[in-house]
Structures are given as C-alpha cells and as structure tokens.
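A.B. asks: Next input, structure requested:
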Amino acid sequence: MPSFLYPRTVAFHRPAGQTKGGRIGYGGQTQANETVVATGIPASIQERKEGIRKPTGLPSDGRQPEWWVFISRPKLANGTLKVGDVMIDDLGNRYQVLAPYWDSLGYRLTCALLEV
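C.D. replies: You can find the predicted model right below:
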C-alpha cells in the first residue's frame, strides 16, 4: 500500500537466462520470458541529477537519466533483488536494476530506464 514516503508501487521481474548455445534467433526481452520476483511493493522513485554517460561518448549526447528507488526494509528481504532485474512501476515504465544496495533502512536501488 503506497504511503507519503513511498507513494509509488513497483514490481520486479528477473529475465530468463539464455541457456542455448550456437546460432539462435533474437528472442528479445519481454515479460513473457521473465520470472516474477515481487509485486505490489511501495517505493519512492527519484531522478538523480548526475545520470549515466551514454556509451557513444559524443559531446552532444548528454547523459542518460539515472534513478534512485527506495524500498522500506519490511517490504523486501536482503538478497531478493539482483543486478539486471527489471522493475516495472505503476505507470508501466520499465527500469533495469544497476546496483541493489541494502542498508538498515532497506533497499536503495540505482536504476536506468529501459527504452524501446
């Protein structure tokens, strides 16, 4: 249930690992090939000012926004989330978890918005 401190609701999915070898067709990352880790988690999503430098490194590229997501300790246990998990917010935006950090208050996730 969202609150004043955690006004958003998010879900976490874990993409399936590619187990086949050799030449295979592009499968893409979709919800169909993701395992649900947690749903209905209250969160606070905040944009970080610094952002991530785009990989092309051109001066005109600017920076890709980076997001901090705060989740209260009682809502998710330590070790539940991993690097590469996908977070879906209540507006349907998809983020990739870059760094799941756990402390005495709960999770502070560093995430990047997944663009189509």
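
A.B. asks: rest of the way, CA atoms for contacts and neighbours
C.D. replies: Will do.

A.B. asks: Who are the packing partners of the lengthiest strand in the chain?
C.D. replies: The longest strand of the chain (DSSP state E) is strand 34-53. Secondary-structure packing of strand 34-53 (3 or more Cα pairs under 8 Å, 6 or more residues apart in numbering; DSSP states H and E): strand 8-15, strand 63-72.

A.B. asks: want to put them side by side, so please do this one too:
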Amino acid sequence: MSFLYPRRISISRPTPTAGYGAQPYGGLSPDNETEIASDLAAHIQIDKGSLAPQAKLAADAAYQTFWKIIIKAARGLVQRGDVIADDLGNRYQVISADWGPMVTTLRAQVLET
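C.D. replies: Presented below is the predicted three-dimensional model:
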C-alpha cells in the first residue's frame, strides 16, 4: 500500500453465456466471471456525474455517479465491461479504460449487489 495508491482491487471479466431456450440468470455475477488480475494497487475517487437516470422516477438521483479508478497496468489489460472489486467490497463495471504512459485511468459505475 502506498500514499498514492492506498486501495487494493481485483479485475475480472464476465464469461459470455450462449444458448437457446430457457436460460439461467444472465446478468453479472461473481460466479460467472474469470479473474484476470488481483491485488493491484489503486486510487479510487468519485468522478463528476453525467446524464440523469433514464427512468426519471421521483426518487432518482439528479445524476448518475461515476468513479475514477487509477492503476498501473499494461495497455489492454482492462477492457470495457470488466468488473472491478475493491478492498471494501464494492463492485464496479468499467465504462472506459484510457491507457497513458504512466497509469491507466478507468471510468466505472458501482454495481448493485
């Protein structure tokens, strides 16, 4: 653990399911994911909100909340749709992964469990 990267994360990739007819639940589930990296040092911070939620219900938040996750990782390690689990038990789905010469910056949304 370091001052710049005080958090620990693991990255997993959902396993695609294919088939016809009646299928079991097909959403994101830790049971249907393949871990591709673990125990990575990370910096997680809240990012600015974006569009208002689509449902437009009275109890909706004004904006969708996004999170910025900064890690040291090789280009292509993290892809859109990957799932990140942090040391506090939160799970995020990656929306974008921008590789730079020093760090990879991920933009993600919290997954409800």
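
A.B. asks: re the thing from before, need the helices and strands packed on strand 34-53 of the first structure in a markdown table (columns: mean neighbour count).
C.D. replies: Formatted as a markdown table, those follow (neighbours: other Cα atoms under 10 Å):
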| stretch | mean neighbour count |
| --- | --- |
| strand 8-15 | 20 |
| strand 63-72 | 19 |
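
A.B. asks: what range in the second structure does stretch 4-24 of the first structure sit on?
C.D. replies: Per TM-score structural alignment, the counterpart of stretch 4-24 of the first structure in the second structure is residues 3-23.

A.B. asks: same check, this time on stretch 108-115 of the first structure
C.D. replies: Following TM-score structural alignment, the partner segment of stretch 108-115 of the first structure in the second structure covers residues 105-112.

A.B. asks: what residues are up against the nearest residue to I44 of the second structure once chain neighbours are set aside?
C.D. replies: Spatial nearest neighbour of I44 of the second structure, excluding adjacent residues (Cα to Cα, 6 or more residues apart in numbering): I69 at 4.5 Å. Counting by Cα atoms under 8 Å, 6 or more residues apart in numbering, I69 of the second structure makes contact with A42, H43, I44, Q45, T105, L106, R107, A108.

A.B. asks: I69 of the second structure pairs with which position in the first structure?
C.D. replies: By TM-score structural alignment, I69 of the second structure lines up with V69 in the first structure.

A.B. asks: How much space separates the equivalent of L98 of the first structure over in the second structure from T105 of the second structure?
C.D. replies: Matched by TM-score structural alignment, L98 of the first structure corresponds to I95 in the second structure. Using Cα to Cα, to the nearest Å, I95 of the second structure is found at 11 Å from T105 of the second structure.
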